[in-house]
Every structure is written in C-alpha cells, then in structure tokens.
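Enquirer: coords please:
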Amino acid sequence: MINDKDFAKEVTRIINLIAKTIEDNDITGNIDVDVNGDILNITTQSGIFVLNKQASVKEIWLSSPVSGPYHFLHDGKSWKSKSGKELFSVLSKDLDIQIKDLL
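Expert: Predicted coordinates for the structure are as follows:
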C-alpha cells in the first residue's frame, strides 16, 4: 500500500495533471477548471465535477453529475473504483475529453 507522503504527492500530481489536460484539450472553452489545494472543481454544462483527496482512506473521491460518485484506490498501477472502473476512463467519458493515464 502507498505511504502517506507518496499518496499526498501522487494525488497532487494527478489533480494537476487532470486540470492541465482539461485546459489543454477543451477547444470549445466550455469547461471551467479550479484547483484549490487538494480539491479540483470542474464546471461544465452538465454540472460540477468535484475531485478530492481522502487521506484517511488513501482514496481519490469523484462526484460526477454524469455518472455519480466514485471512490478510487491506487492498486499499484492505476486508480480504480471497487467496481473496477479506472479514474481517467471515467473522467474521459463523462467530460468527453481524452485524459491519458500517465502514472
């Protein structure tokens, strides 16, 4: 399992990666991205997505107005939900923007 220091570093990297990827690929300019510490708010026409760090359980939580809530745990290779859905895949589908897994 990932230790606390590495978890914090990885989540910061993931949040910044997602924010930059959205900003770089939102050619229509319809998505607003706001990073505030360990919280990423993504405002779209579909609603507000919230991605944040849950340090006590070492998870990334996503609230999606498109597909609902998710809790993602790092499995040593990627961030996956209990149902096996991968973080970048869920966001790519819900936002209709390709977010690459750069772990």
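
Enquirer: contacts and neighbour counts: CA atoms only from here.
Expert: Will do.

Enquirer: show me the residue at the heart of this protein, geometrically.
Expert: Against the mean C-alpha coordinate of the chain, by Cα atoms, centre = their mean, the closest residue is residue 51 at 5.2 Å.

Enquirer: contact partners for it?
Expert: When contacts are counted by Cα atoms under 8 Å, 6 or more residues apart in numbering, residue 51 touches 15, 39-41, 60-63.

Enquirer: neighbour-wise, give me the winner out of these.
Expert: residue 60 (25 neighbours; other Cα atoms under 10 Å).

Enquirer: compare with the first, here's sequence two:
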Amino acid sequence: MERYHQLSDETMDMLLEDLEQLIEDHGDPSFEVEYHSGVLTLKLGDKGTYVVNKQPPNKQIWLSSPFSGPKRYDYTESDGSWRYSRDNKPLDELLNDELGRAFNKSVQLSLSSSRS
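Expert: As a prediction, this is how the structure comes out:
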C-alpha cells in the first residue's frame, strides 16, 4: 500500500504540474485544474471536465473523461506506467490524444515513474 501511495502521488503531482503549464500556455480563462485530497479536476470550459482520482482500496487511478468515459488504471512495474486493462493503453497516451484534440495542439504528458 505504501508503494501504491508513493507511485500514485508521484503520478498525480506530475500530471498536475504538466496540466498547469498546459493551461497557462493555452491562455483560456475557462480552463482550470485543481487537485485536492487525491482528486484532480481539469475543467476545459465547453469541452467538458476530466476527473482523475486515486483509488487506494483497488490500488488504481481512475479517470472520468468527457470524451471516452470512465476507465480504471493499474500500475505496470515493467515500464512504470498506469495502464487500462481492457486495451493495455497507458493513461498518458489517452490523455495526450484527447487533450491534443481539446487544446488543438500536440500534447506530450509523460506519467511514467522513470520520467526524469
């Protein structure tokens, strides 16, 4: 459980930092990101709201996307990523694709624990 908290906290912190920078660079006042008590909320104005939250009982990170709906991500030790078991895609890959469309530019989040 301690390892889960370390990894999920690290991921949420990286995600928050990257999203804050993305929003700042974008300059749309209707876009905002907040993080409280393990729940990250990304509001994209008329494009919808993302919610990313820690789920300690399951040792997962859950995502609610306005584009692709809900997904549950498990940590994969082999590459240090959070992956969705149904399609094996990492969380950052889905977010890069969807946020790229929402921001109308290339987005390159990297949420692996091997990130420097």
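
Enquirer: now intersect the contacts of residue 51 of structure 1 with the helices, please.
Expert: Secondary structure defined by DSSP state H assigns residue 15 of the contacts of residue 51 of structure 1 to helices.

Enquirer: specify which member of the contacts of residue 51 of structure 1 is nearest to residue 103 of structure 1.
Expert: Among these, residue 15 lies closest to residue 103 of structure 1 (Cα to Cα), at 12.2 Å.

Enquirer: quick one: map that closest one onto structure 2.
Expert: In structure 2, the residue matched to residue 15 of structure 1 (TM-score structural alignment) is residue 12.

Enquirer: for structure 2, which segments count as strands?
Expert: 31-36, 39-44, 49-55, 60-65, 69-76, 81-84 (DSSP state E).

Enquirer: packing partners of the shortest one?
Expert: If I follow you right, that is strand 81-84 of structure 2. Packing partners of strand 81-84 of structure 2 (3 or more Cα pairs under 8 Å, 6 or more residues apart in numbering; DSSP states H and E): strand 69-76, helix 91-103.

Enquirer: can you give the distance of that strand from its chain's centre?
Expert: 11 Å (Cα atoms, centre = their mean, to the nearest Å).

Enquirer: now do the second one
Expert: Centroid separation between strand 39-44 of structure 2 and its chain, computed with Cα atoms, centre = their mean, is 9 Å.

Enquirer: list the contacts of it.
Expert: 12, 16, 30-35, 49-54, 102.

Enquirer: from memory residue 65 of structure 1 sits against residue 45, does it?
Expert: No - with contact defined as Cα atoms under 8 Å, residue 65 of structure 1 does not count as touching residue 45 (10.0 Å).

Enquirer: tell me which of those two has more neighbours.
Expert: residue 65 (15 against 10).

Enquirer: residues near the residue lying closest to the more buried one once chain neighbours are set aside, how many?
Expert: Closest residue to residue 65 of structure 1 apart from its sequence neighbours, by Cα to Cα, 6 or more residues apart in numbering: residue 47 at 5.6 Å. Residue 47 of structure 1 has 12 neighbouring residues, counting by other Cα under 10 Å.
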